[in-house]
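1. mind looking at a prediction? Sequence and model below.
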Amino acid sequence: MEEDGKRDNTDSPTNSQQTVSDDDEIDYTTKPEFYDPDLDDNDEKWIDKKRHGHDSDAVLSCPACFTTLCLECQRHEKYLTQYRAVFVVNCKIGNDKVLKQNTSRSRKRNRGKEGFDGDDAHSTNIETFKQVCCSVCSTEVGVIDQDEIYHFFNVLPSES
């Protein structure tokens, strides 16, 4: 590759004549093959139809595979990274992992002892939660309570 002590740099991408780095060399008269100027409007109509006219605080996606999990949800007032929903897609309920939480007033006053507890089955103020996972990649994304309300805490929210 060397001639008379000079190095030939034509193999380098920076010196290649095939490198396109100037807008003047791109032909913008040809329409892109996969461009649809009406796509955003069509997507908005589709989502409005799915939501039946209801507003949503976010569209929730799986943090691992970006699969859509929920189109209509409500953001938690106190914990801003948590959401609740009734209608979901691409979610599966894990029956093998059941969490129980004591909701009695005495436990709520003792914040240090509050939490999930599987040993208080005899108490009448027990809330039961089941694990909710993404049906595509099985990442845990939240829980579902006994009233069939989904509580998402491990999701990616996007503007709706």
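-> Perfect, thanks for sending it. These numbers were taken from a predicted model, which means no experiment stands behind them.
2. only C-alpha atoms from now on, for both contacts and neighbour counts.
-> OK.
3. three-state assignment of the closest residue to Glu114 other than its chain neighbours?
-> Among residues not flanking Glu114 along the chain, Arg107 sits closest, at 5.7 Å (CA to CA, 6 or more residues apart in numbering). Three-state assignment for Arg107 (DSSP: H, G, I helix; E, B strand; the rest coil): helix.
4. here comes the other one, which I'd like you to weigh against the first:
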Amino acid sequence: MDELPAASSVQGHNDRRNSTSSQEESTGSELSDSMEVTNEACKETYDENADHQDSAWMYKHHPGATDAVLSCPACFTQICFVCQAHARFAGQFRALSVMHCELTEDVFAFGKKSGLLEPIDNSAMQPNGKNVFRAVVCSECGTKVGVMDQENVYHLFHVLTGS
């Protein structure tokens, strides 16, 4: 036959339950207080005109139409706001200016047999400079995002697109 627990052990169990519920009540009031503080902080930092101001800045600094807004595929940093989609190759873009990008010393040229960009030695640059490109990397993370030709036009092909 099962023995009933002693009255003192039942009382101890009830004491633990009561202390837990009082802790929950104090935690609930602390949570309510912290939510009020958070709401006040949001009111202080919220700016109803922020979207309008951001839009005005974009139109001032990047006038004209664009086919896409381009971002680095590794760190999602925006690198180009005004670009033109390539007529023949989907996912490739041309731009006259970029942001958050750096040129590297790496030089590329189209391979005669493969038709693909292949690295070449700086000292062995071809006399026909139209086929020589320099690598463009994201300045935030170093990911290669495209190349720049001899006419200072950026050809971006390893990018994420947005509108």
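-> Yes, it's here. Model, not experiment: these values are computed from the prediction.
5. TM-score of the superposed pair?
-> The TM-score (TM-score structural alignment, normalised by the length of the first structure) is 0.67; 142 aligned residues with a CA RMSD of 3.7 Å.
6. ok, back up a step: I figured the residue nearest to Glu114 of the first structure hits Asp120, correct?
-> No: contact criterion CA atoms under 8 Å: Arg107 of the first structure and Asp120 do not qualify, at 11.8 Å.
7. which ones are touching Ser75 of the second structure?
-> Quick fix: residue 75 of the second structure is Cys, not Ser. Glu140, Cys141 (CA atoms under 8 Å, 6 or more residues apart in numbering).
8. for it, give its distance to Leu160 of the second structure.
-> Distance, Cys75 of the second structure to Leu160 of the second structure, using CA to CA, to the nearest Å: 10 Å.
9. how much space between whatever residue of the second structure lines up with Val88 of the first structure and Pro119 of the second structure?
-> In the second structure, the residue matched to Val88 of the first structure (TM-score structural alignment) is Val98. Noted for Val98 of the second structure: a distance of 23 Å to Pro119 of the second structure, by CA to CA.
10. what does His13 of the second structure give?
-> For His13 of the second structure relative to Pro119 of the second structure (CA to CA), the value is 75 Å.
11. quick one: the lengthiest strand in the second structure to chain centroid distance?
-> Selection of the longest strand in the second structure by residue count, based on DSSP state E, yields strand 101-110. Put simply, strand 101-110 of the second structure sits 23 Å off its chain's centre (CA atoms, centre = their mean, to the nearest Å).
12. repeat for stretch 88-105 of the second structure
-> On CA atoms, centre = their mean, the centre of stretch 88-105 of the second structure falls 17 Å from that of its chain.
13. Trp57 of the second structure pairs with which position in the first structure?
-> Per TM-score structural alignment, Trp57 of the second structure is aligned with Trp46.
14. can you pull out the strands in the second structure?
-> 69-71, 78-80, 84-85, 93-95, 101-110, 117-120, 132-138, 144-148, 154-156, 160-162.
15. can I get those in JSON lines including distance to Cys42 of the second structure?
-> Below are those laid out as JSON lines (distance: least, CA to CA, whole Å):
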{"stretch": "strand 69-71", "distance to Cys42 of the second structure": "29"}
{"stretch": "strand 78-80", "distance to Cys42 of the second structure": "26"}
{"stretch": "strand 84-85", "distance to Cys42 of the second structure": "39"}
{"stretch": "strand 93-95", "distance to Cys42 of the second structure": "38"}
{"stretch": "strand 101-110", "distance to Cys42 of the second structure": "34"}
{"stretch": "strand 117-120", "distance to Cys42 of the second structure": "50"}
{"stretch": "strand 132-138", "distance to Cys42 of the second structure": "33"}
{"stretch": "strand 144-148", "distance to Cys42 of the second structure": "37"}
{"stretch": "strand 154-156", "distance to Cys42 of the second structure": "39"}
{"stretch": "strand 160-162", "distance to Cys42 of the second structure": "28"}
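16. could I get these as JSON lines with mean neighbour count and distance to Glu40 of the second structure?
-> As requested, these are exported to JSON lines (neighbours: other CA atoms under 10 Å; distance: least, CA to CA, whole Å):
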{"stretch": "strand 69-71", "mean neighbour count": "21", "distance to Glu40 of the second structure": "34"}
{"stretch": "strand 78-80", "mean neighbour count": "22", "distance to Glu40 of the second structure": "32"}
{"stretch": "strand 84-85", "mean neighbour count": "16", "distance to Glu40 of the second structure": "44"}
{"stretch": "strand 93-95", "mean neighbour count": "21", "distance to Glu40 of the second structure": "44"}
{"stretch": "strand 101-110", "mean neighbour count": "17", "distance to Glu40 of the second structure": "39"}
{"stretch": "strand 117-120", "mean neighbour count": "16", "distance to Glu40 of the second structure": "56"}
{"stretch": "strand 132-138", "mean neighbour count": "22", "distance to Glu40 of the second structure": "38"}
{"stretch": "strand 144-148", "mean neighbour count": "23", "distance to Glu40 of the second structure": "42"}
{"stretch": "strand 154-156", "mean neighbour count": "24", "distance to Glu40 of the second structure": "44"}
{"stretch": "strand 160-162", "mean neighbour count": "16", "distance to Glu40 of the second structure": "34"}
